[in-house]
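A.B. asks: Just a sequence and a predicted model for now, questions to come.
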Amino acid sequence: MRITLRAVDADNWHDCAKLSVSDDQKEYVAGNAVSLAQAAYEKQWYPHGIYADDTLVGFLMFGTDQETKRVELCRYMIDKRYQGKGYGKLALIKLLELIAIRYGAISFYTSIVPGNDAAGKLYESAGFQMTGEVMWDEQVMVKQLH
C-alpha cells in the first residue's frame, strides 16, 4: 500500500466532500464541504485528499493562517470506513515531508479540540508537542521541521 496526498481539484472535490468521521467524532472535525468552501475563497489554504493506493481514505488542509502568520495543518480526517488501518500516521508523515519541502525549516502548527485524545496521540507520535497556548478554544501543538 502506498499513501499519497493529492491536491483537491475538479476530479476529486465531490468525493472529498462525502468523506465523514463517525458520529461521536463530528464535534472534533469541521465538515470537508465547509473546508473546501473555505479554500475556494481563502486562497492561502491547500486542501488535499489522502489516498491509499487509488482509494480516497481521508482529507487534510494546510496553509498560512492570516491572523497568526503561522503555517498550520487546520483540517485532518480519515473517513470512518478506513480508520484503524494506519493511514492517519502514514499520511501525517507524508504531509510533514511535503511541508518541509515547500516551506523549509519552520515551526509547523496544528490544534486539537480538548477531549480529542486520538488526534493528540497521533500528532505526538509524529513529534508535535503541546505549546500550552489555546486558540479558537483548541489546544495548539507545534513541530519544528529541520
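C.D. replies: Happy to help now that I have it.
A.B. asks: For the rest of this, base every contact and every neighbour count on C-alpha atoms.
C.D. replies: OK.
A.B. asks: which is the next helix or strand following the longest strand along the chain?
C.D. replies: In the chain, with assignment by DSSP state E, the single longest strand is strand 55-64. Downstream of strand 55-64, the next assigned helix or strand under DSSP states H and E is strand 71-78.
A.B. asks: Buried residues, the longest strand of the chain. List them.
C.D. replies: For strand 55-64, burial by neighbour count (16 or more other C-alpha atoms under 10 Å) applies to 56-64.
A.B. asks: Equivalent analysis for stretch 11-27, please.
C.D. replies: 13, 16-17, 19-21.
A.B. asks: mind checking the SS state of Q139?
C.D. replies: Using DSSP: H, G, I helix; E, B strand; the rest coil, the three-state assignment for Q139 comes out as strand.
A.B. asks: So what's the residue count around it?
C.D. replies: Residues near Q139, counting by other C-alpha atoms under 10 Å, number 18.
A.B. asks: Next one: it relative to Y87, how far apart?
C.D. replies: Per C-alpha to C-alpha, to the nearest Å, Q139 is found 23 Å from Y87.
A.B. asks: First-to-last residue distance for stretch 78-95?
C.D. replies: Where stretch 78-95 begins and where it ends lie 14 Å apart, using C-alpha to C-alpha.
A.B. asks: And the strands in the protein, which stretches?
C.D. replies: Ranges of strands in the chain, per DSSP E, are 3-7, 45-52, 55-64, 71-78, 107-112, 129-135, 138-144.
A.B. asks: want to try TSV for those strands, with distance to Q38 as columns?
C.D. replies: Below are these laid out as TSV (distance: least, C-alpha to C-alpha, whole Å):
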stretch	distance to Q38
strand 3-7	15
strand 45-52	8
strand 55-64	10
strand 71-78	11
strand 107-112	17
strand 129-135	19
strand 138-144	19
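A.B. asks: what about L122, how many neighbours?
C.D. replies: 14.
A.B. asks: Nearest residue to it in space, please, no chain neighbours.
C.D. replies: K89 (6.6 Å; C-alpha to C-alpha, 6 or more residues apart in numbering).
A.B. asks: Against that first model, consider the following:
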Amino acid sequence: MTVQLRAVDHDNFYQVLELKRPEDEAFVAPNVLSLAEAWLYRDTGRVDPRAIYADRDLIGFLMTYAKEGSRVLDLWRLLIPEKFVNRGYGTSALRLLIEEAAGSGSYDRIRLSYLPGNDLAEHVYQKVGFRATGEIEDGEVVMAMELDGRSTD
C-alpha cells in the first residue's frame, strides 16, 4: 500500500466532499466546511487542503495552514472515514506530512489540536511523535512536534 497526499482538485473535489465520519461523532468538521474555510482564508496564509490516497483509492482528507511569515505548520484537519480506520492510513499520512514539512526547510514545528475524548486521534498523534503542550485552545488539546531532524518512527 502506497499512501500519497494529493491536492484537492477538479478531479477529486466531489469525492472529498463525500468523505465523512459517523453522524453522531463531532470530533472533525465536515469536509465541506474545511474546503469553504480553505477558500475563505486563501489570502491570509498558506491553506493547503489535501486528499489522502492509498494506491488509487481516496481514503481521507487533511488540511494544513501556515500563517504568512510563521515557521509553524498547523494541521487544521485530518479526517479518515470509519471504514478506513485502524489500517495505518492516518499514521502514514501524518508521516508523509511530517517528512514534507521537515524537508521543505520552511517549518520548525507542526501544531495540531483535538477535542478531548478523541482517544483514537490522540493515540495516532502520539504514535508519530506529537506531544501535548499543556495548552487548551478553543476547548481543544494542543499538541506539537519540533522538526529538528527527529525521526517519525
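C.D. replies: Received the coordinates, thanks. Every value quoted in this text rests on a predicted model; they were computed, and no experiment measured them.
A.B. asks: okay, the longest helix along structure 2 sits on what stretch of structure 1?
C.D. replies: In structure 2, assigned by DSSP state H, the helix with the most residues is helix 89-104. Mapped onto structure 1 using TM-score structural alignment, helix 89-104 of structure 2 covers residues 87-102.
A.B. asks: distance from that stretch to structure 2 after superposition?
C.D. replies: Its aligned residues in structure 2 lie a mean 1.1 Å from stretch 87-102 of structure 1 after superposition (mean C-alpha distance after the TM-score superposition for structure 1).
A.B. asks: wait, doesn't V142 of structure 2 sit right on S113?
C.D. replies: Yes: V142 of structure 2 lies in contact with S113 (C-alpha atoms under 8 Å); the separation is 4.3 Å.
A.B. asks: Comparing those two, which residue is more hemmed in?
C.D. replies: S113 (24 against 19).
A.B. asks: what does that one align to in structure 1?
C.D. replies: So S113 of structure 2 corresponds to S111, using TM-score structural alignment.
A.B. asks: contacting residues for the spatially closest residue to its match that is not a sequence neighbour?
C.D. replies: Spatially, and ignoring its direct neighbours in sequence, S111 of structure 1 is nearest to V140 (4.3 Å; C-alpha to C-alpha, 6+ apart). Neighbouring residues of V140 of structure 1 by C-alpha atoms under 8 Å, 6 or more residues apart in numbering: 109-112, 130-134.
A.B. asks: Kindly report the same for S70 of structure 2.
C.D. replies: Going by C-alpha under 8 Å, 6+ apart, S70 of structure 2 touches Y107.
A.B. asks: go again using 10 Å as the cut-off
C.D. replies: Going by C-alpha atoms under 10 Å, 6 or more residues apart in numbering, S70 of structure 2 touches 45, 106-109.
A.B. asks: Could you check how far it is from A26 of structure 2?
C.D. replies: 30 Å.
A.B. asks: quick one on the thing from earlier: quick one, which of the contacts of S70 of structure 2 are buried?
C.D. replies: By 16+ other C-alpha under 10 Å, these give 107-109 as buried.
A.B. asks: What does L33 of structure 2 correspond to in structure 1?
C.D. replies: Per TM-score structural alignment, the equivalent position to L33 of structure 2 in structure 1 is V34.
A.B. asks: Would you confirm that that match contacts A17?
C.D. replies: Yes: using C-alpha atoms under 10 Å, V34 of structure 1 is in contact with A17, at 8.4 Å.
A.B. asks: With W39 of structure 2 as the reference, measure out to the closest residue to Y65 of structure 2 other than its chain neighbours.
C.D. replies: Nearest non-adjacent residue to Y65 of structure 2, counting by C-alpha to C-alpha, 6+ apart: V47, 4.5 Å away. V47 of structure 2 sits 8 Å away from W39 of structure 2, going by C-alpha to C-alpha.
A.B. asks: Between those two, tell me which one has more neighbours.
C.D. replies: The residue with more neighbours, out of V47 of structure 2 and W39, is V47; 23 against 13, by other C-alpha under 10 Å.
A.B. asks: Distance of whatever residue of structure 1 lines up with that one relative to L36 of structure 1?
C.D. replies: Using TM-score structural alignment as the criterion, V47 of structure 2 maps onto W45 of structure 1. Here W45 of structure 1 is placed at a distance of 9 Å from L36 of structure 1 (C-alpha to C-alpha).
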